[in-house]
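[1] Quick one: sequence and predicted model below, then my questions.
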Amino acid sequence: MTSQSTADGVGTSARRPDAVAKVRGDFAYSSDLWHDEMVWGATVRSPHPHARILSVDASAALALPGVHAVLTAADVPGVNRYGLERRDQPVLAEDLVRYAGEAVAIVAADTPALARRAAGLVHVGYAELPPVTDAERALESPELHEGGNLVRHLRIRRGTPHQADVVVTGEYEVGMQDQAFLGPESCLAVPDETDGVDLYCSTQWLHVDQDQLADCLARPKESVRLTLSGVGGAFGGREDLSVQAHACLLALRLGRPVKMSYGREESFSGHVHRHPARMRYEHGATRDGRLLYVKADILLDGGAYASTSPAVTGNAGCFAVGPYEVPAVEVDCRAVYTNNPPAGAMRGFGAVQVCFGHESQMDKLAAALGLDPVELRRRNAVDTGSVMATGQRVDGPAPVAELLRLVAGKPLPPPAGDDLRLLPGGTSNSTRAAELVRGVGYALSVKNICKSAGYDDFGTARVRMYAHEGRPAAEVHTAAAEVGQGLVTVQAQIARTELEIALVTILPADTAVGDAGTSSASRQTWISGGAVRAACLAVRATLLERAAGLLGEPAADLVYGSTVSSPTGRTVELAELLAMGDVDETAVFRHRRTEELDPETGQGEAHVAYAFAAHRAVVDVDPELGSVRVVEIACAQDVGKAINPVAVEGQMHGGIAQGLGLAVMEEIQVRDGRILNPSFTDYLIPTTMDMPPTVLDILELPRHDSPYGLTGVGEPPLLSAPAAIAAAIRDAVGGAAAGALDRIPMTPEAVATAVLGSLAEGGAR
C-alpha cells in the first residue's frame, strides 16, 4: 500500500490506502484466498456441552471419493493444547468435550460442500456428562479442569470503609455479546518442501499465533511462517486460534494447500465472546454526595477455556469503581470455568461490564441523595494526581469533569415528529409520537491503554529508505495487524512526517519481522507507531551521518529535510545520499514498565496510562410496547493527539454502535450450554436505521510519555455507551420500573414488564 502526499502526515485526515478497494468490493479478505492445488477443510464439532468421547469412526467419510483425510487428536504431532494465557484448550478434543461446538476432528476434501458432507459422516460416540452452565454454582461443581473451576480471583483492598450517611446497593447483569465481525474465520495453509508451512490468515497477533502453532505442529518457529491476510473486523474475537492449527495440520499431512473458511453459524462456535457478568455493588456516601466507599463482587462466566479470562478479570476488577475518587475500596472479581461457550477478549475487555454496574449505582445514589446525576459525577470525578482503586496515581491528563461538562452542555434534540422511521420500532409497529416518553442518561468510563501488570509490551518496525526513479521513498514493515482500524494509514502518516517524503509503502504484515504485539488494548498506534517513528529517526540519523561525510561538517549541526542543510548554507539532496545505498533500520519501542498487582491487596503500578470518555444518551420509549429508539448519543473523549482525526471519529462511531447493540439488542442466547441464535437473523446487531445522530467532542491533551502525546482511542467510545443508554431508558420509564431494569441488553420485553410492574405497584398502593 503506497501513499503519495507529504501533506498526509500526522494530524491530518489522510485517506486510507485500502479505502477505495473496500468500497468497491475489490479488497482481498482472507475468505478470498486461493491456491490452484488447494483442498478444503471442515470441522467436526461436538453437539454436547459436556461429554466423554468414546469413539471416532471416520470410515464412512473416508469412503467418499474426493475425501483425503480425517484427523483427530491422535494426529496432532506436538502439544495438543493452545491458549493465550493458559494452554488449556485442545487443538482437537481428546477424551472430553467441554462445550457445544468444540472441535473433535477435521476433514479435508476436494470441495467445501464435500468437506462438510464428510464431516457429517464422521461418527463420534459420546457419553454425556452433566454440564456446568451456571457461573454462580461453578465453584461448587465438579471440576472441569485440573485445579478447579476458578480461573482467577482478583482481590482489591484499599482504605477502611467509614459509616456512610446514604448507602445504595444493586445487582446487575450483562449478557454475552458477540464481536459480530463481518468476515468469518478463514485461512490458507501452504506446506513447503522442508516440512514447514506458510499460513495466510486473519488474526490480531501474528507472533502469538506462531508460538502456539509451532508447539502444536512440533515444528521450529522459523518453519511456521504467518502472513496477515485481509481482516474483516476483529474486536478481540481473533486473538485466539480458530482455523489456524487445523488448516496447518491438514496441509502438512497431505503435502498440499488447505483452505478453511467458516460459515456464520460455525463462526459463533469458533471464537470467544464477551464475558457474561453478574455484579453486586454497594456504594456509601456523605449527604453532600461524596463517595466514602465502594464494595463490588463481580462474577465473569469464562466458559469452557481460559482464553483471556485472567486479563479480563484484571481489568474488570481494576475499573470496577469507575473514574471516581473513592477513599475505601473492596472489590472481588472472579472468572470461572463452565460448560458454556468460551469467553475472552472483546473491545472494552472487562471494563464495559463493570461500567454498567458502577454507573447504574451512581444514578441510584443520585436519586437517593436528591442530586442531579451529572452533579454527583462531577463532585467525585478523578483528575490528574487522583489515586485509583489500585493505589496508582493518574499521572496523565484526566479531564473527566470537562468531558462530562461537554456532553451535558449539548442542546437536546427536538421531540419526535410524525416520521415513522424515527419512532421506536420504525415503520413496523403502531407507536405514535404522542405516546412516547423521553429519557436522558449519562455515563463516565475509564480503562487502561496498552498491556499492563508487568507485561513486556513492545513493538518492532523496520524502515527502509531508498531512491525510486530519482525520488526518495520508504518501505515500512511491521507485524502489526490491520484489522480495520486504519493502522496502515497511521504508519504511513508517521513515516511521511518523520522522513519528510511523499512515497511510503506499507509492506504486508508477517512474522519475517519482529513481534508487534496484539491489535487490542488500544495499543497499536502507541506501540507500533512508536516503533515506526523510532526506526524513521534511526534512518534520519544515518542519512545525516552520510551528509556529514559529504559536507565535511558534524552531523549534529545539520538540519534534515527534503534536502540536508548545514549552518554555512551548503546542502545535499536526499536522492544523492540514497544513491550511496539504501538505508535500512530496525527499531524496538517499549512503554514504561508496569508491575503486577499485589495478590492480597490488588495494589500496584499496573497500568501505563488511562483513557476516559463520557456519554450522554437520549432515548424515546414506548412504555406499552417496551420498544426503544436511541435518539442521539453525545460522546466526549480525550485522545491526546488525533493522528488521523477522521479515523478517530470513525472509531467513536463504531464504538457507539457496538455499545448501542449491547444496550438494547445484542445477546447470544445460551440454554443448557447451547447457542440458540447463531446467525445474524436471530442475533441482532444495529443497522443504519438503528444508529442515531452522534455529537462528538475530541479533546487533544497530550501525554508526556507517548509518541506525539497520543492516547489510545479504540475502546473508550464503547465503554460507557451502554450504561448511558440504560440510564436514559430508566429515566424515561421512571419510578419503580427503573429499579427493575438492572440487566443489559434491555429488551422490549424487559422494559414493558418493568413498566407493568411499576403500574401494578402503584395500583396496590
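    The structure has been received and is ready for your questions. Numbering: from 1, shown residues only.
[2] going forward, measure contacts and count neighbours with C-alpha atoms only.
    OK.
[3] In the stretch 51-200 of the chain, mark out all the strands, start to finish.
    Along the stretch 51-200 of the chain, the segments classed as strands by DSSP state E, counting those that start in this stretch run 51-57, 67-71, 96-97, 103-109, 123-128, 150-158, 166-174, 186-191, 197-201.
[4] can I get these in TSV with distance to residue 273 and mean neighbour count?
    Formatted as TSV, the entries for those read as follows, by distance: least, C-alpha to C-alpha, whole Å; neighbours: other C-alpha atoms under 10 Å:
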stretch	distance to residue 273	mean neighbour count
strand 51-57	22	15
strand 67-71	27	21
strand 96-97	18	24
strand 103-109	17	26
strand 123-128	25	15
strand 150-158	16	20
strand 166-174	12	19
strand 186-191	18	27
strand 197-201	20	24
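[5] let's bring in a second model and compare:
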Amino acid sequence: MERRTTTETAAGSGRLSGLGESARRPDGTLKVTGEFAYSSDLWLEGMLWGATLRSPHPSAWIRSIDTGPALAMPGVFAVLTHEDVPGEKFYGLDIRDQPVLAVDQVRHQGEPVAIVAADHPETARRAAAAIVVDYEEREAVTDPRRAAFDPSCPAVHPRGNLVRHQPVRVGSTFEADVVVTGEYEVGMQDQAFLGPESGLAVPAEDGGVDLFVATQWLHVDQDQVAPCLGLPKDKVRLTLAGVGGAFGAREDLSMQVHASMLALRTGRPVKMVYGREESFFGHVHRHPARMRYEHGATADGRLVYVKAEILLDGGAYCSSTPAVVGNAASLGVGPYEVGNVWIDAYGVYTNNPPCGAMRGFGAVQACYAYESQMDRLAAACGLSPVEIRVRNAVSQGSRLATGQVIDTPAPLADMLAELAAMPLPPPASPDLRALPGGVAQTTHGEGVRRGVGYGVGIKNICFSEGFDDYSTARVRVELAGDEPHVLVHTAAAEVGQGLVTVQAQIARTELGIGRVTVAPADTAVGSAGSSSASRQSYVTGGAVKTACEAVRARLDALRAAHPDLSLEEVLERFGPVEETREYRHRPTFPMDPVTGQGDSHTQLALCVHRAVVDVDADLGLVKVVELAAVQDVGKILNPLALEGQIHGGSAQGLGLALMEEIQVRDGRVLNPSFTDYLIPTILDMPPMRLSILENPDPHAPYGLRGAGEPPTLSSTPAVAAAVRAATGLDLPRVPIRPEDIALAPAPAAGAQSAM
C-alpha cells in the first residue's frame, strides 16, 4: 500500500507534466481572472434571445393559452407552445415522461408552458409574461409517503406514482441482543452551480441545428433533442460550451430543445440564459429522503441484521430516479459486514420539483441514515464510534448486501485507525471571531461546546446495473511545424473536474510527446457517456490510454521498419497516425427485482471523515473547526486536482449537514435564490487534513479509483455526529437548523444521546 498526503504533493512542470504530477489546468488562469468564456458568454451577430413562461402552480389543468398579446409586442419573432413541437412531445433520461412544453396539464411549479424569441432579452421576458394561460388548479400530491402507499392518492402520472421499488433480501435472522431503531430525513439539496443553464442554437443550411451548450452528456442530449425536433441525429450537432459547474443537474435537458425550436422557427441563432431564480426551477435537485432503520447486533457490537425502508421523492418526472433507488438499495447498509438484510427502497412521483442526479446520488441519503445508526449502536453497546465501525468494517473479500464480492483492496479498518490517530485541533480560542457566529453573536461563548464525529461512506463508481458504460477517444499524432503534436478528441464533458488536464497527462505519459491539445468535446466523435458517477477518469481515461497505445504500436512498427528515421521524419514521410478506440469496464448486472442480488457495480470507493465542531447551544450556531479525511483513490493521477475534488465533495457534504435545503411547501419553492438558499463559503469551510491512499484496482486503468463523490457521502454524517456529540440531541434530520438546536428540549440530566 502506498500513501500520498497533502504535504507530499508538488506542482507539476507545466505542459510536459504526465501522470502523477499536478499539471496546470489550461482553463485555470482564465477562470480566476474572469476571462474564461462560459456558455452564457456566447454571442453571434443577429442572434435572438429566448425566454420561457413557467407554471406558477404545482398541479393544474391547462384550459387555454393565448399567445396573442406576446406576438403583438414589437421585437417578438416567435411564441411557441406544445402545438409547435415539430417531433415527439416528450423526453426523459430513463422514461420519456417529461413534455417539451406542457400539453394539457402542469405537474410542478416552474414547468415550461411556452417559449418566446425576441430581439432583446428583456423584450423576451416581457413577452413571456404577457402570455395568458387559463389554469384550473387541482390537488397537488406533495407527501411522498402518501404517494407511495395510499391507494386513494391521486396519480401524478397514468402509470401510477411508484417509479421503482427495489427490495434487498438476505438471510432470515432478525433478532439480536442489542437493537436500535431510528427515523431519518434528508432535505432537498440543490447542486447550486454558479453558471446557470445557457446555450446558443444556430440553424444550419442542411435544415439541422448546431447547439452550443453547457451539459454533462452530449450524446444523450442529442438522443433526446433530435426526436423532439423531428430530425435525424446527424442533423443535431452539439458542442460543449464553457460549463460553470454541474454536480448532476446538467444530466437532464433544460433549454436545449427550446432554443433549437426557436432557432429553427425563426431561422436565426437563439440564445437562452436562465437567471438564478429560473435556474432553481429549470433543473433537477437531490432527492429528499425519509428513512426508517433498525440495526441488530450482538452485545459486543457485531452486526446481526439491518432492516431499512428508504423512501425517495422523485418529484414530477422520472429523470434518474430508478438509478438513485438502485444505489440507495444496494449500498443501504454501508461498508459493513452483515449477514441478514431486509431493505425496501422506493422512488415515487409527486408534484414537488423534479429530482435526479446529484453528486453521490442515492448513496448520500442512505449513508446519512446508516451512519447515524452506527453511532446509536455504538452508544448502546458501550463502544466508541470508531470501534463499532472497525468491528464491522468490510475488507477485500467481503460481500455487499447484494451478494457482490469486494474483489479489490478495501482497507476500511486501517483507514479508520489512521483517521482516529490524527491529532485533534487545539481547544477553542476565546477570540470571538473564532466562535460560532463570530463577533455578530449575542453571547460570549458561554454555551459553546465542542463535539467530534465520524462518518464512513461507500460509493459505486461508473454506471451500474448492466448499463452499457463506455467512452470513445480519437488520438492523432502529427507534425505541427517541426515538432510532434498529439490531438485528443472525446465527447467527455469538462464540468470543472479537470478532465481535460488528465486526458492530456495520459497522452503525454503514453506517447512521450509533450505537445498535446485536447479538442473541444462534441458529438462528432463517439459517445463518452456522462460526466457523472465519478467515471470519466476511468472510462474516458481508459479510452484515451487505449487509443494512445494503438497509435504508439503503429508508430513503433513504422520506426522498427525504418530505424534510420526519427519520429519527426516518420511523421513527415508517412503522415499523421490516428486511432479511435472505445473502452468499456467489466460488465455489471441488474439487481434481482425480488431479492436485490447481483453484481450491480463495477468499482467501489471508500472515504472516511472526522469532523470537529463548536456549537453555541443557546443560539443554535455551528462552526466546523476541522474536517479530516482518509480516502483510497487507487492511483493518483493529478495530486492537486484530486485534493480539490475531496475538498469540494466535503464542502457539499458540510452544506447538506448544516445549511443547504430547497424549502418546498405545498409543492411551491420558497427560496429560489442564493440569498435564501445557503451554500458554504470560504468562511464556512474549515482547514482540512487529508491522507490519500493508493491501493490500485487491478481492473481499472492505471489502478485508479473514481474520487469525486465519496467525500460527499461521509462528510455529512460526520458533521451531524459532531453536532450531536456537542449537544446531546438526537437531530435525526439534515440540514440541522439553528432552531433544531436552540429550541430543542434539553436532554435529561445525566442522559447520553442515543446517537
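    That came through, no problem. This one's a predicted model, so the numbers in the text were calculated from it and none came from an experiment.
[6] what's the TM-score here?
    Here the superposed chains carry a TM-score of 0.96, computed using TM-score structural alignment, normalised by the length of structure 2; 737 aligned residues with a C-alpha RMSD of 1.3 Å.
[7] before we move on, back to that, out of the strands of the stretch 51-200 of structure 1, which is closest to residue 617 of structure 1?
    With distances scored as C-alpha to C-alpha, the stretch of these nearest to residue 617 of structure 1 is strand 166-174 (18.7 Å).
[8] Translate residue 240 of structure 1 into the numbering of structure 2.
    Aligned by TM-score structural alignment, residue 240 of structure 1 pairs with residue 252 of structure 2.
[9] what's the distance between that match and residue 460 of structure 2?
    Separation of residue 252 of structure 2 from residue 460 of structure 2 (C-alpha to C-alpha, to the nearest Å) stands at 21 Å.
[10] now swap in residue 292 of structure 2 and tell me
    Residue 292 of structure 2 sits 22 Å away from residue 460 of structure 2, going by C-alpha to C-alpha.
[11] More neighbours: those two, which one.
    Summary of the neighbour comparison: residue 292 of structure 2 and residue 460, criterion other C-alpha atoms under 10 Å, with residue 460 having more neighbours (25 against 18).
[12] Contacts for stretch 159-173 of structure 1 next, please.
    Stretch 159-173 of structure 1 is contacted from outside by 276-287, 292-293, 327-329, 356-357, 361, 364-365, 368-369, 742-744, using C-alpha atoms under 8 Å, 6 or more residues apart in numbering.
[13] Just the buried subset of those, please.
    Burial by neighbour count, 16 or more other C-alpha atoms under 10 Å: within the contacts of stretch 159-173 of structure 1 this picks out 276-285, 292-293, 327-329, 356-357, 361, 364-365, 369, 742-744.
[14] Tell me how many other residues crowd the match of residue 240 of structure 1.
    The number of residues packed around residue 252 of structure 2, counting by other C-alpha under 10 Å, is 24.
[15] Would you confirm that it contacts residue 283?
    Yes: taking C-alpha atoms under 8 Å as the definition, residue 252 of structure 2 is a contact partner of residue 283 at 7.3 Å.
[16] that older thread, in strands, which of the buried ones among the contacts of stretch 159-173 of structure 1 fall?
    When these are checked against strands using DSSP state E, the ones located there are 277-285, 292-293, 328-329, 743-744.
[17] between those residues, which is closest to residue 582 of structure 1?
    Looking at those and their distance to residue 582 of structure 1, the nearest is residue 277, at 54.3 Å (C-alpha to C-alpha).
[18] which ones are touching the closest one?
    173, 174, 175, 298, 299, 300, 301, 353.
[19] Please apply the same query to residue 591 of structure 1.
    For residue 591 of structure 1, the residues meeting the contact criterion (C-alpha under 8 Å, 6+ apart) are 457, 458, 527, 608, 706.
[20] repeat for residue 262 of structure 2
    With C-alpha under 8 Å, 6+ apart as the criterion, the residues that contact residue 262 of structure 2 are 50, 78, 80, 115, 116, 117, 270.
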